[in-house]
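Student: quick one: sequence plus predicted model below, questions after.
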Amino acid sequence: MRPRAVFFDVGNTLLQPYPSVSSVCQEVLSEFGHSADLEAIESLMPLVDAYYEDRYRADDTFWTDEEETSSVWVGMYSLLCERLGIADQAPVIARRVYDEFGKPGRWRPYPDVAPAVTALRDAGIMTGIISNWDRRLASLIEGLGLGGMFDVVVSSADVGLRKPDPRVFVLACERLGVAPEEAVHVGDHHYADVLGARAVGMTPVLIQRTGSDVMPAMAACATIRTFVELPDVLGLED
């Protein structure tokens, strides 16, 4: 069935950090008078990612509260500072890194985003965003010049609901006036995006721009590497 609406996740789906998380951390550290080798920072990123994943698995409801969301990210970057031997200023530096990622200049859309979303809209399909993100998301999307490409932007902290809670998917659909069964959700996270969308009857599409432990058979849904594949998956190819 041709969808009436297609929703997208943001991180690792629509946007990527610019020039990279490690580079931004290095710049901020330099502002505070600390020199850190980029390679050293990058070597600690798996530890930072593990901190996030542990927190996410323990209780993902932090995504529904602005203060809780920021505290998790400050905790991640504080850990990085501490491992670099910068403990005294860690919370302040970490907050500065978090603030940086609220700026449009610290993000870039993937090259395939604009062509794919434009093609959907030209085909008469509504588009939207459903993301576990803080309240800066809408202004971030606007600042990147993508505001006119989406009919609705739903961030978890803004509405007090997070993926995979079925209610956030229902809310997004209601804002566009479509039934969940008439919509598709594209995202990179099996738990948040695939399971959440499927729970309300939306068609999930898993995008894996980089390597992932989730194999197509495990995902039990359409799996793509880039948005170039999306029209075919949605049955929009002539």
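Tutor: It's in.

Student: every contact and neighbour count from this point should use C-alpha atoms.
Tutor: Fine.

Student: buried sites along the lengthiest helix in the chain?
Tutor: Taking DSSP state H as the assignment, the helix of the chain that covers the most residues is helix 38-58. The neighbour-count check on helix 38-58 (16 or more other C-alpha atoms under 10 Å) flags 41, 42, 44, 45, 48, 51, 52 as buried.

Student: was I right about residue 178 contacting residue 6?
Tutor: No. Under the criterion of C-alpha atoms under 8 Å, residue 178 makes no contact with residue 6, lying 10.4 Å away.

Student: ok, these two, which is more surrounded?
Tutor: Under the neighbour definition other C-alpha atoms under 10 Å, residue 178 and residue 6 were set side by side, and residue 6 has more, 24 against 16.

Student: who touches that one in this structure?
Tutor: By C-alpha atoms under 8 Å, 6 or more residues apart in numbering, residue 6 lies in contact with 125, 126, 127, 128, 183, 184, 185, 186.

Student: in three-state terms, label it for me.
Tutor: What DSSP: H, G, I helix; E, B strand; the rest coil gives for residue 6 is strand.

Student: quick one: the longest helix of the chain to chain centroid distance?
Tutor: Relative to its parent chain, helix 38-58 has a centroid offset of 16 Å by C-alpha atoms, centre = their mean, to the nearest Å.

Student: what about the contacts of residue 6, which are in strands?
Tutor: Taking DSSP state E, the ones among these that sit in strands are 126, 127, 128, 183, 184, 185, 186.

Student: how about those in a markdown table, adding distance to residue 193 and neighbour count?
Tutor: Output for the ones in strands among the contacts of residue 6, formatted as a markdown table (distance: C-alpha to C-alpha, whole Å; neighbours: other C-alpha atoms under 10 Å):
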| residue | distance to residue 193 | neighbour count |
| --- | --- | --- |
| 126 | 19 | 21 |
| 127 | 16 | 23 |
| 128 | 14 | 22 |
| 183 | 13 | 24 |
| 184 | 11 | 22 |
| 185 | 7 | 25 |
| 186 | 7 | 27 |
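
Student: put this next to the first one:
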Amino acid sequence: MSGTITFDFHNTLVECDPWFQIEIRTLVSDVLRYWNDLGEIDVPADLLPSADAEYRKLRLAIHGHGHELPADRAVRMILERIGYPLPWDAIDIALDSIMRAAMETATPVEGAQAAVNRLANEGVRLGVVSSAVHHDFLIWSLDRFDMADAFDQVITSASCGFYKSRPEIYWSALDQLGADSSHALHIGDSLRFDVGGASQAGMRTAWYQRPDARDTPTPERMPDLIVPSLVNAAPLLLSTLERS
């Protein structure tokens, strides 16, 4: 069949809270800790809280205006701001090591692998759309959990330059997938960023209502489909896509 389905990554395909906390809170201080623990630099104790505070300010600003910075550029910016710059190669080495260590704690969401592979076998074009500053973490994780081959494209805020607070990230995904928004569906666990963002881009939406979900749909963020589990979700996603 024709049609396109895009998936959110965190808590929709893969669960990895340590990675998520690095992405949103401790990215810069973790880079400093990496080299400090190796004995390559001597980081003053008061610098780590400053790094976290400045990075958090940056993340909140990005949430607001929607223009993303990839991990290496964000780290470099904050390190320069707090007066402790590191070379680009040192930043990249630390980031890859930190992210690979975090990946060891990752687990696939129950039912995700089967749903993704079923949809791919049905001929649906698949993509991942995620607000993530370290693009390669997604590639590594999808490969680890045998989902990489099912996806035609992986689009992150780092790779396209837009956070999920803007529809441009979805338009970028549709463009890269060669898809039309009227024949595309996005599924994710966030009513604000997945349902709201993809709806703004003209896509149909499915809300993965996780057991710990606290939000409820509103007229502005009303999904076309609600699934409480990804187990056996593929037929529901297909039928919703076919209505588009």
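Tutor: That came through fine. Worth saying up front: this structure is predicted, and the values here are computed from it rather than measured.

Student: as a markdown table, the contacts of residue 6 of the first structure with distance to residue 23 of the first structure would be great.
Tutor: A markdown table is the format used below for those (distance: C-alpha to C-alpha, whole Å):
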| residue | distance to residue 23 of the first structure |
| --- | --- |
| 125 | 37 |
| 126 | 36 |
| 127 | 32 |
| 128 | 30 |
| 183 | 37 |
| 184 | 34 |
| 185 | 31 |
| 186 | 28 |
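
Student: so which of the residues you listed comes closest to residue 165 of the first structure?
Tutor: residue 185 (13.7 Å; C-alpha to C-alpha).

Student: stretch 68-76 of the first structure: how far from the chain's middle?
Tutor: The chain centroid and the centroid of stretch 68-76 of the first structure are separated by 15 Å, computed with C-alpha atoms, centre = their mean.

Student: buried set for it?
Tutor: Result for stretch 68-76 of the first structure [16+ other C-alpha under 10 Å]: buried residues 69, 70, 71, 72, 73, 74, 75, 76.

Student: got the contact list for that stretch?
Tutor: Taking C-alpha under 8 Å, 6+ apart as the rule, stretch 68-76 of the first structure contacts 48-49, 51-52, 55, 62-63, 91, 94-95, 98, 133-134, 157.

Student: same question for stretch 229-238 of the first structure.
Tutor: 1, 2, 3, 116, 222, 224.

Student: residue 148 of the first structure: which of the residues you listed is nearest?
Tutor: Nearest to residue 148 of the first structure among those, counting by C-alpha to C-alpha, is residue 116 at 13.9 Å.

Student: where along the first structure do the strands fall?
Tutor: Ranges of strands in the first structure, per DSSP E, are 5-8, 15-17, 107-109, 126-131, 152-155, 183-187, 203-207, 222-224.

Student: quick one: list the elements packing against the longest helix of the first structure.
Tutor: Helix 38-58 of the first structure makes packing contacts with helix 21-31, helix 66-83 when contacts are defined by 3 or more C-alpha pairs under 8 Å, 6 or more residues apart in numbering; DSSP states H and E.

Student: can you redo the ones you listed as a markdown table with distance to residue 204 of the first structure?
Tutor: Output for these, formatted as a markdown table (distance: least, C-alpha to C-alpha, whole Å):
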| stretch | distance to residue 204 of the first structure |
| --- | --- |
| helix 21-31 | 28 |
| helix 66-83 | 25 |
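
Student: before we move on, back to that, of the contacts of stretch 229-238 of the first structure, which is the most crowded?
Tutor: Neighbour counts for those, by other C-alpha under 10 Å, peak at residue 3, which reaches 20 neighbours.

Student: contacts only, for the residue positioned nearest the centre of the second structure.
Tutor: What sits nearest the mean C-alpha location of the second structure, by C-alpha atoms, centre = their mean, is residue 130, with 2.8 Å. Applying C-alpha under 8 Å, 6+ apart to residue 130 of the second structure gives the contacts 8, 9, 10, 155, 156, 157, 164.

Student: if we go to 7 Å?
Tutor: Residue 130 of the second structure is in contact with 8, 9, 155, 156, 157, counting by C-alpha atoms under 7 Å, 6 or more residues apart in numbering.

Student: what about the first one, neighbour count?
Tutor: Residue neighbour count, defined by other C-alpha under 10 Å, stands at 23 for residue 8 of the second structure.

Student: the fourth one now?
Tutor: Around residue 156 of the second structure sit 29 other residues, with neighbours defined as other C-alpha under 10 Å.

Student: surely it touches residue 131?
Tutor: Yes. Using C-alpha atoms under 7 Å, residue 156 of the second structure is in contact with residue 131, at 5.5 Å.

Student: now for the buried residues of stretch 68-76 of the first structure: which two are most distant?
Tutor: Using C-alpha to C-alpha, the pair of those lying farthest apart is 69 and 76, separated by 11.2 Å.

Student: quick revisit: report the separation between the residue nearest to the centre of the second structure and residue 146 of the second structure.
Tutor: 18 Å (C-alpha to C-alpha, to the nearest Å).

Student: same deal with residue 78 of the second structure?
Tutor: Residue 78 of the second structure is 35 Å from residue 146 of the second structure, by C-alpha to C-alpha.

Student: and stretch 230-244 of the second structure, which residues are buried?
Tutor: By neighbour count with 16+ other C-alpha under 10 Å, stretch 230-244 of the second structure contains the buried residues 230, 233, 234, 237, 238, 240, 241.

Student: before we move on, which element is the last one in?
Tutor: If you go by DSSP states H and E, residue 241 of the second structure is part of helix 234-242.

Student: so how far is that helix off the chain centroid?
Tutor: Distance of helix 234-242 of the second structure from its chain centroid, counting by C-alpha atoms, centre = their mean, is 23 Å.
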